[in-house]
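Novice: What follows is a predicted protein model with its sequence.
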Amino acid sequence: MSMESSTGHRLMNILIADDEARYRVMMGHLFEKWPEHQLTLAEDGNEAWTLLDDPKRWFDVVFLDLNMPKSGGLDVLRRLRESPLHKSVEPVICTASNDRETIKQAIALGVRHYIVKPWTEAQIADKLRQIAAKRAA
């Protein structure tokens, strides 16, 4: 059974991994508009991977900043792609990095969703709609 929120999004468990507190707070406020979604926040790539790899949790989507201490978004993305248990997690890169080499690395790791900061509510909503449509197909 597919459940949808009032915004038309299929309900999803979402992880936000960003070392900048202001972006985590902004995402938290944004998702208050879509309270049906389960939102989890991580401060860096190591914390994100610990949450992703916890067998008691599952995520549909992970928004990854690329430039984080300890372990960046590309490191987390590589781990996701190497793990058969995480093939269904849809990564969305959400970063200030928009240089050609970084974008090429993300694409090589199968990223289809790339948002350059500062993001807008419309961009986040659009990515969630795209992901929900893909999952429903």
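Specialist: Everything's here; your move.
Novice: going forward, measure contacts and count neighbours with C-alpha atoms only.
Specialist: Fine.
Novice: now the closest residue to residue 117 other than its chain neighbours: how far from residue 133?
Specialist: Closest residue to residue 117 apart from its sequence neighbours, by Cα to Cα, 6 or more residues apart in numbering: residue 96 at 4.8 Å. For residue 96, the distance to residue 133 (Cα to Cα, to the nearest Å) stands at 26 Å.
Novice: Alongside the first one, take a look at this:
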Amino acid sequence: MKSCLIVDDSKVIRMVAKKILSELEFATVEAEDGQQALDACKAEMPDAVLLDWNMPVMNGIDYLRELRKLPGGDKPVVVFCTTENDIEHIQEAIEAGANEYIMKPFDSEILQAKFAQVGLLD
């Protein structure tokens, strides 16, 4: 079973994402901020990361830069999931190592399509 780390300071977003990802047969782990997410990745690297941008402690872009420096940190497919939709944010995310970018609010169809695009669904 593939694993996905859901990183978002909103419990509601994590809950919705977990439900969708469970239906797509992913094991999920949750983190409320980038630091928790980094700690989770050091313990066990996920196959995918669904990542929010704006969070306390460590934001999504800083987490992503740190993730990519870790041993095996180049492996997870990172999908930014955020309200930040200007071209500068998208470009910064891609340059930092994001594989995809989706806007909130998202639904099952959007998530499934993006995960299929990056080869996470069989």
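Specialist: Ah, there it is. Since we're looking at a predicted model, the values are computed, not measured.
Novice: returning to what we had before: need the counterpart of the residue nearest to residue 117 of the first structure in the second structure.
Specialist: Counting by TM-score structural alignment, residue 96 of the first structure lines up with residue 83 in the second structure.
Novice: Counterpart of residue 31 of the second structure over in the first structure?
Specialist: Matched to the first structure by TM-score structural alignment, residue 31 of the second structure sits across from residue 42.
Novice: Likewise for residue 3 of the second structure?
Specialist: Aligned against the first structure by TM-score structural alignment, residue 3 of the second structure finds its counterpart in residue 13.
Novice: Then residue 61 of the second structure?
Specialist: In the first structure, residue 61 of the second structure lands on residue 74 (TM-score structural alignment).
Novice: Wasn't that match part of a helix?
Specialist: Yes. With DSSP: H, G, I helix; E, B strand; the rest coil as the criterion, residue 74 of the first structure is located in a helix.
Novice: mind listing the helices in the first structure by residue range?
Specialist: In chain order, the first structure shows helices spanning 21-32, 45-52, 73-82, 100-108, 121-136, with DSSP state H as the criterion.
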